[in-house]
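**Q** Sequence and predicted structure below; questions after.
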Amino acid sequence: MSDAWEVSTETLTDAPGGNAGLRAFLHGLPGVDQVGAEERAARLATRSIKTTAKAEAIDLAISMVDLTTLEGADTPGKVRALCAKAMHPDPADPSVPKVAAVCVYSDMVAVAVGALGASGIGVASVATAFPSGRAPLEAKLADTRAAVAAGATEIDMVIDRGAFLSGDYLKVYEEIVETKRACGGAHLKVILETGELVTYDNVRRASWLAMRAGADFIKTSTGKVSPAATPPVTLIMLEAVRDFRAETGRQVGVKPAGGIRTTKDAIKNLVLVNETAGPDWLTPAWFRLGASSLLNDLLMQRQKLTTGVYAGPDYFTLD
């Protein structure tokens, strides 16, 4: 690394230069080769996975799922049913691994905590004015504290994209810092909403900003904006966490979310992880798949490998 990079890194860690210091660092990051990123992501997507490896990949993908319901019509009954599925994705096959976490709105956290009991499955809650990110900081922090007090082990916060795109990096940085503080012992996933960031360079900048502010995970999307978790965007974020660990020694996770619906999509993401960040990230501790409909397709493909026939789509519960 150059001396200039080292100075900029120190500036961002302590943020003594305010917004100007953040801007100098973020705009000093190497630019993203758009064509190169898209070609590499497309090339990795063509990797073929053989039967034994595919079976292992499917189980790994299941164990990485954040099973999600984020609808205005969510009810306690729906959340309890989702938790039952999280613990036993296929009740007829106890060998199917449980998922990593259940993700709900903050007012449903207590319901999820009660339903999951001692299963070891995490309870994630979206906070900070999800999905827009547009609310006073006091309201965002109150939502975060309420979710943690109710038992959330993970908080998925969304950044203020308007502030980021207008160049108010300090506001975004400070909101992440304060939200991380409000999390207490809960992990913080920072949602970048990459579909609104316009450029790959902005995706890289937002990733580094979030990591420097204390994010435990960086997450692509809310699932409410299109495009969401595209392979090139996930690739860029994986490069960012890889380089961040090399620079600082601290490992940060990645969570693509939105638009990941099929087993092929999930396996493509696992290949991206292995070939970009490396096998250290091939664990639910460092890589998650945010999804609602993905799990059923993984279960169908798993049953096909096990029995030789597909189950009908109505064999598994709808999420």
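**A** All right, it came through fine.
**Q** hey, let's count contacts and neighbours off CA atoms from now on
**A** Will do.
**Q** quick one: V102 is in a helix?
**A** No. According to DSSP: H, G, I helix; E, B strand; the rest coil, V102 belongs to no helix; its state is strand.
**Q** The structure to be compared is supplied as follows:
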Amino acid sequence: MTCHYARRYARLVTMSLKADAPKAPTPPTPPEDSPSALADVTASDASLRRFLHGLPGVDAVGLEARAASLGTRSIKTTAKAYALDLAISMIDLTTLEGADTPGKVRALCAKGRNPDPTDRSTPPVAAICVYSDLVATAREALAGSGVAVASVATAFPAGRAARSVKLADTAEAVAAGADEVDMVIDRGAFLAGRYLSVFEEIVAVREACGDAHLKVILENGELATYDNIRRASWLAMLAGADFIKTSTGKVGVNATPANTLLMLQAVRDFRAATGRQIGVKPAGGIRTAKDAVKFLVLVNETAGPDWLSPTWFRFGASSLLNDLLMQRQKLGTGRYSGPDYVTVD
């Protein structure tokens, strides 16, 4: 299936791929000064529309059946211990509320860098995600920990603001010390078919990020169809996203096994076509260790083990960490801890 999609995309952009070539674990990214095989795709609104609407249509029934099937895989004790620690290390521990305070962010940072004070073998989380005005607080609290600071930007969560405001929001977050920026796409523009406008905005935000990594939030719950999710995934990757992210966590439908599976297929096929690896971040609604393990199975069986790392896969979550810690403690002692074992976020 991977080779089929890769060849389909290759024909659309006049690339030449050898279907029988050996697959390297992590194909090298082409040099920045080399001609881009995808450059013509984004040259105009018409060419971008042609490319996006030429992507293979999504078999919704097949996609959901595949996601459900992978969700039934059982994980044994040794593998489960590994999976729990891996999931903890992939969490973007998040607080994005109007009532957030510096004290709340400092407490979250302390939890993120040392999730279980009774067990120092517990890995830290990948990042703490906050609003841009609290980035400096998080940066100070996480100094020397190796835990990244992520900030939402571009008028999160609706994205309804002038581009100049979005770029200023991004620049403020980066200036305050954000290592990663989570932007939202203009869903109104996308659904109206103004693909080039969405593309150009992502490119502009990517430039404003400087050295910070850019996660592009598609807000799958508002894109309405699986075909739109596939198109938005490719659009974001073509524009320079380092990660594609399912959702803000602020709408009715957020990360699901099916829409995350679709995005994993997209990053897999994008790497096959371009040599560039992109990360995936499901966010919103993933609350239990059991759910997290199911998503890790999706990653391994769809994109492959190259993505089983915090560098390439993240969970956007607030309450997930607590259940992972409870399950980790039970695996080690054979019993659940009392209600005071984990903090209430």
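**A** Great, that's in hand. All values reported here derive from a predicted model rather than from experimental measurement.
**Q** Spit out the contact partners of the most centrally placed residue in the second structure.
**A** Most central in the second structure under CA atoms, centre = their mean is K281, positioned 2.0 Å from the mean C-alpha point. Taking CA atoms under 8 Å, 6 or more residues apart in numbering, we find K281 of the second structure in contact with 243-246, 313-316.
**Q** Over to S119 of the first structure?
**A** S119 of the first structure neighbours (CA under 8 Å, 6+ apart): M87.
**Q** Under the alignment, what does E200 of the second structure map to in the first structure?
**A** Under the alignment (TM-score structural alignment), E200 of the second structure pairs with E174 in the first structure.
**Q** Helix, strand, or coil at that match?
**A** helix.
**Q** show me where the stretch 51-200 of the second structure has helices.
**A** Applying DSSP state H, counting those that start in this stretch to the stretch 51-200 of the second structure gives helices spanning 60-70, 77-89, 102-113, 135-141, 163-175, 187-191, 195-209.
**Q** re earlier: now that we're looking at the match of E200 of the second structure, which residues does it contact?
**A** Taking CA under 8 Å, 6+ apart, one finds A213 in contact with E174 of the first structure.
**Q** at 10 Å instead, please
**A** Residues near E174 of the first structure by CA atoms under 10 Å, 6 or more residues apart in numbering: 15, 137, 180, 210, 213.
**Q** how about stretch 117-125 of the second structure, aligned to which bit of the first structure?
**A** Stretch 117-125 of the second structure maps onto residues 91-99 of the first structure, going by TM-score structural alignment.
**Q** for that stretch, the distance to its chain's centre please.
**A** 23 Å (CA atoms, centre = their mean, to the nearest Å).
**Q** ok, and the closest non-adjacent residue to T95 of the second structure?
**A** Leaving out its chain neighbours, the residue that sits closest to T95 of the second structure by CA to CA, 6 or more residues apart in numbering is V130, at 5.6 Å.
**Q** and the one you found, how many residues sit next to it?
**A** 27 (other CA atoms under 10 Å).
**Q** ditto for K290 of the second structure
**A** K290 of the second structure: 17 neighbours (other CA under 10 Å).
**Q** Could you check which helix or strand contains it?
**A** helix 289-302 (DSSP states H and E).
**Q** Quick check: the gap between the counterpart of the residue nearest to the centre of the second structure in the first structure and G31 of the first structure.
**A** Under the alignment (TM-score structural alignment), K281 of the second structure pairs with K255 in the first structure. Going from K255 of the first structure to G31 of the first structure by CA to CA, to the nearest Å gives 22 Å.
**Q** Then I49 of the first structure?
**A** 32 Å.
**Q** try V177 of the first structure
**A** V177 of the first structure is 26 Å from G31 of the first structure, by CA to CA.
**Q** Among the two, which residue is more densely surrounded?
**A** Neighbours were counted for V177 of the first structure and for G31 using other CA under 10 Å; V177 has more, 16 against 12.
**Q** And for the residue lying closest to that one once chain neighbours are set aside, the neighbour number?
**A** Excluding its sequence neighbours, the residue lying closest to V177 of the first structure (CA to CA, 6+ apart) is A213, at 5.3 Å. Look at A213 of the first structure: counted by other CA under 10 Å, it has 22 neighbours.
**Q** Most neighbours among the contacts of K281 of the second structure, please name it.
**A** Of the contacts of K281 of the second structure, with other CA under 10 Å as the count, K245 tops at 31 neighbours.
**Q** Quickly note the distance from the aligned partner of it in the first structure to D107 of the first structure.
**A** Residue pairing (TM-score structural alignment): K245 of the second structure is matched to K219 of the first structure. Using CA to CA, K219 of the first structure is found at 22 Å from D107 of the first structure.
**Q** The residue nearest to the centre of the second structure and S44 of the second structure, how far apart?
**A** 29 Å.
**Q** now D269 of the second structure
**A** Taken as CA to CA, the span from D269 of the second structure to S44 of the second structure is 23 Å.
**Q** Look at these two and report which has more neighbours.
**A** D269 (25 against 12).
**Q** What residue, apart from its backbone neighbours, is nearest the more buried one spatially?
**A** That would be A6: by CA to CA, 6+ apart, it lies 5.7 Å from D269 of the second structure.
**Q** That neighbour and F270 touch, don't they?
**A** Yes. Between A6 of the second structure and F270 there is a contact under CA atoms under 10 Å: 7.7 Å.
**Q** quick one, what contacts Q265 of the second structure?
**A** 1-2, 5, 230, 233, 259, 298-299, 302-303.
**Q** rerun at 8 Å
**A** 302-303.
**Q** Quick one: map it onto the first structure.
**A** So Q265 of the second structure corresponds to E239, using TM-score structural alignment.
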